[in-house]
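Asker: A predicted structure for the sequence below; I have some questions about it.
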Amino acid sequence: MNKSQLDKMKNGKGFIAALDQSGGSTPKALAAYGLLEDSYSSEEEMFDKVHEMRTRIITSPSFSPDSILGVILFEQTMDSKIEGKYTADYLADKGIVPFLKVDKGLAEEENGVQLMKPISDLEETLRRANERGIFGTKMRSVIHEPNESGIKEVVQQQFEIGKRIIEAGLVPIIEPEVNIHSEQKEKSEEILSNEIMEHLNGLSEEENVMLKLSIPTKANAFKELVEHPRVVRVVALSGGYSREEANEKLRENDGVIASFSRALAADLNANQTQEEFDAALKKAVDSIYDASVHKK
């Protein structure tokens, strides 16, 4: 493990950019960027377009290591190049820590939750991630209802896979998202926090994780998780909130930084001039950085 990257993730000021839209969510991400489905004719062209979008973001002077601590990548982005370098190498040279999304999407809802689909090629993916200079990974489950057995299963699956990722020398981002539209979101968060704490207490001193959680309904509800010695960092997803609302809620949670996707790229468009694009990205980066660093 890269110790300087670990120190940056633990102690650095800034946030993590989530640029890991997968096959299912890429058309939506491109449409939001101003590229409709008639602008590409195959999956290969679609991924070329999204890599161009991500390259434009990553190479922008507004995407600075002074504000951006890390970036979560999709597997094809990891295997693609920016200015002749593999994406993770380009990011590392820029002073930004690279992560890789490793989950294969969500299973159907059962017991009020969606577990991850099986990750059949995890060991091979982790081997390649190490070759490509990846620091950590990310994997997402979703909680819709405060079903204790469902939430228990979500957290157990996350930590079981997380331990395999730790064994490969990488830091896992555990992401059990709570649906922001859930009528009992706060109750789900209470159950989730207790389950996570139980698993954190079972880790050895050599086993460290990051947590990516929905911004809690009750401010500082995850304070114990933020302060746990086995937690490198707690980051928050925007979860469908607008950037303004996500920033406002994030600001109420001490020690939690952003890991936004849609909220970061919402104002970016393929038809913007480079000057317009850089200005829109800078506005987003500055506001998310401010909410991550300056608390109420």
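Answerer: Received the coordinates, thanks. Note that the structure is a prediction, hence the values are computed from the model and not measured.

Asker: contacts and neighbour counts: CA atoms only from here.
Answerer: Will do.

Asker: the strands in the stretch 51-200 of the chain, which residues?
Answerer: For the stretch 51-200 of the chain, the strands defined by DSSP state E, counting those that start in this stretch occupy 68-73, 81-82, 85-86, 97-101, 113-114, 136-143, 171-178.

Asker: Pull the residues that contact the first one.
Answerer: Think strand 68-73. Outside strand 68-73, the residues that touch it by Cα atoms under 8 Å, 6 or more residues apart in numbering are 8-9, 12-20, 95-101, 137-138, 285, 289.

Asker: Of these, keep whichever come out buried.
Answerer: Among the contacts of strand 68-73, those classed as buried by 16 or more other Cα atoms under 10 Å are 8-9, 12-20, 95-101, 137-138, 285, 289.

Asker: Residue 285 contacts residue 62, doesn't it?
Answerer: Yes: taking contacts as Cα atoms under 8 Å, residue 285 lies within contact range of residue 62: 7.4 Å.

Asker: Can you get me a residue count around the nearest residue to residue 125 once chain neighbours are set aside?
Answerer: Residue nearest to residue 125 in three dimensions, not counting chain neighbours: residue 102, with 7.5 Å by Cα to Cα, 6 or more residues apart in numbering. Using other Cα atoms under 10 Å, residue 102 has 23 other residues around it.

Asker: contacting residues around residue 102?
Answerer: Contacts of residue 102 by Cα under 8 Å, 6+ apart are 74-75, 119, 122, 125, 137-139.

Asker: Identify, from these, the entry nearest to residue 166.
Answerer: Proximity of these to residue 166 (Cα to Cα) peaks at residue 137, which lies at 9.7 Å.

Asker: ok, structure two:
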Amino acid sequence: MADAKQLEQMKSGKGFIAALDQSGGSTPKALRLYGIEEDAYGSEDEMFDLIHEMRSRIATAPAFTGEKVIGAILFEKTMEREIEGKPAAKFLWEERGVVPFLKVDKGLESEHDGVQLMKPMPDLDALLDRAVEHGIFGTKMRSVVSAANAEGIQAIVEQQFAVGRQILAKGLVPILEPEVTISIDDKAQAEDMLLNEIIHHLDTLEEGQEVMLKLTLPTLANLYAPLIAHPRVIRVVALSGGYSRDEANALLAKNEGMIASFSRALTEGLSAQQSDDEFNTTIAKAIDDIYAASIT
């Protein structure tokens, strides 16, 4: 069962969730934005060493504590490594007061009916067992909506909840993430469909089955208020989805009760070439700004 103190922090803690979960496909871009070009590493192992250094630098920054960062989402390889001599998840909770989550999806299928479902996860049970051993509180898994297509949106929400139940059965809290692409013409219609479909599935959960939702910042402010108020929802968090940090923060501030779970927008402006002082000042400002938008 989920740790009671961590659950309470997720339900009522002021702050946001840091998404430090870039995986194999998105790591080169994350490193490039951090000032490390692809010619700086010769293998996947070296690439993951560099991204782990970046994540460790973020996690050990003075401002990165549970006072403003209430949770952090880790990539599987990060969970299995150490930060300052402690397993990453334990370090986050015991040293920083930050609740650890694990990204569990294996990427996306090709688009069908305007959506990209998650690829099959045949090893999910084993991964969840390892997550429990590492002290992980919850999980995150992403799929993508690219059109206001009723069949596609129904399929994507069904898949998220089906896998969510598998995660709940292990005593972990799933963050369900059906992301709506921010650039589509029918974004508002897709969000209306998604909202109705999510409510329908939330109403099928039993007492004690509680989930979190990670959603694109909606076109209509406070669209997701019914989800925030739903008794089966612990928290609704927002992804930055391609918006700059300032844009994402401005939109987030208009959505009462929704908090950030930013990845690229959190690390914007950070560079491997910065001194520790410069790096720590930059991440502190990012944390302050995202925190301010999250507590509206």
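Answerer: That came through fine. This structure is a prediction, so every number in the text was calculated from the model and none was measured.

Asker: re earlier: relative to residue 126 of the first structure, how far out is the residue nearest to residue 125 of the first structure?
Answerer: Distance of residue 102 of the first structure to residue 126 of the first structure, given as Cα to Cα, to the nearest Å: 8 Å.

Asker: Over to residue 135 of the first structure?
Answerer: Taken as Cα to Cα, the span from residue 135 of the first structure to residue 126 of the first structure is 10 Å.

Asker: can you tell me the helix or strand for the nearest residue to residue 50 of the first structure once chain neighbours are set aside?
Answerer: Excluding the flanking residues, the one nearest residue 50 of the first structure by Cα to Cα, 6+ apart is residue 30, at 6.6 Å. In this structure, residue 30 of the first structure sits in helix 26-32 according to DSSP states H and E.

Asker: what sits up against that helix?
Answerer: Helix 26-32 of the first structure has contacts (Cα under 8 Å, 6+ apart) with 21, 36-37, 46-47, 49-50, 262, 266, 269.

Asker: Can you list the residue ranges for helices in the second structure?
Answerer: Along the second structure, counting by DSSP state H, helices occupy 4-12, 27-33, 44-59, 76-79, 88-90, 96, 124-134, 150-168, 187-202, 225-228, 245-253, 264-267, 276-294.

Asker: give me every residue that touches the nearest residue to residue 59 of the second structure once chain neighbours are set aside.
Answerer: Nearest residue to residue 59 of the second structure, sequence neighbours excluded (Cα to Cα, 6+ apart): residue 92, at 7.3 Å. When contacts are counted by Cα under 8 Å, 6+ apart, residue 92 of the second structure touches 59, 98-100.

Asker: Could I get the residues you listed in CSV, plus columns for distance to residue 148 of the second structure?
Answerer: Listed next are the contacts of residue 92 of the second structure as CSV, based on distance: Cα to Cα, whole Å:
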residue, distance to residue 148 of the second structure
59, 38
98, 36
99, 34
100, 33
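
Asker: Which of the residues you listed sits closest to residue 67 of the second structure?
Answerer: Distance to residue 67 of the second structure across the contacts of residue 92 of the second structure (Cα to Cα) is lowest for residue 98, with 8.5 Å.

Asker: The closest one is in contact with residue 65, isn't it?
Answerer: Yes: Residue 98 of the second structure lies in contact with residue 65 (Cα under 8 Å); the separation is 6.2 Å.

Asker: about what we covered before: mind putting the helices of the second structure into TSV with distance to residue 176 of the second structure?
Answerer: TSV is the format used below for the helices of the second structure (distance: least, Cα to Cα, whole Å):
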stretch	distance to residue 176 of the second structure
helix 4-12	15
helix 27-33	22
helix 44-59	23
helix 76-79	17
helix 88-90	20
helix 96	25
helix 124-134	15
helix 150-168	6
helix 187-202	10
helix 225-228	12
helix 245-253	19
helix 264-267	19
helix 276-294	19
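
Asker: how many other residues sit next to residue 69 of the first structure?
Answerer: The burial count assigned to residue 69 of the first structure is 23, neighbours taken as other Cα under 10 Å.

Asker: Give me the distance between residue 280 of the first structure and residue 267 of the first structure.
Answerer: Distance from residue 280 of the first structure to residue 267 of the first structure, counting by Cα to Cα: 6 Å.

Asker: now stretch 118-130 of the first structure, how far from the centre of its chain.
Answerer: The chain centre lies 18 Å from the centre of stretch 118-130 of the first structure; the measure is Cα atoms, centre = their mean, to the nearest Å.

Asker: actually stretch 11-22 of the second structure, not the one I typed
Answerer: In terms of Cα atoms, centre = their mean, the centre of stretch 11-22 of the second structure is set 7 Å apart from its chain centre.

Asker: for stretch 183-202 of the first structure, same thing?
Answerer: That offset, for stretch 183-202 of the first structure, works out to 19 Å (Cα atoms, centre = their mean).
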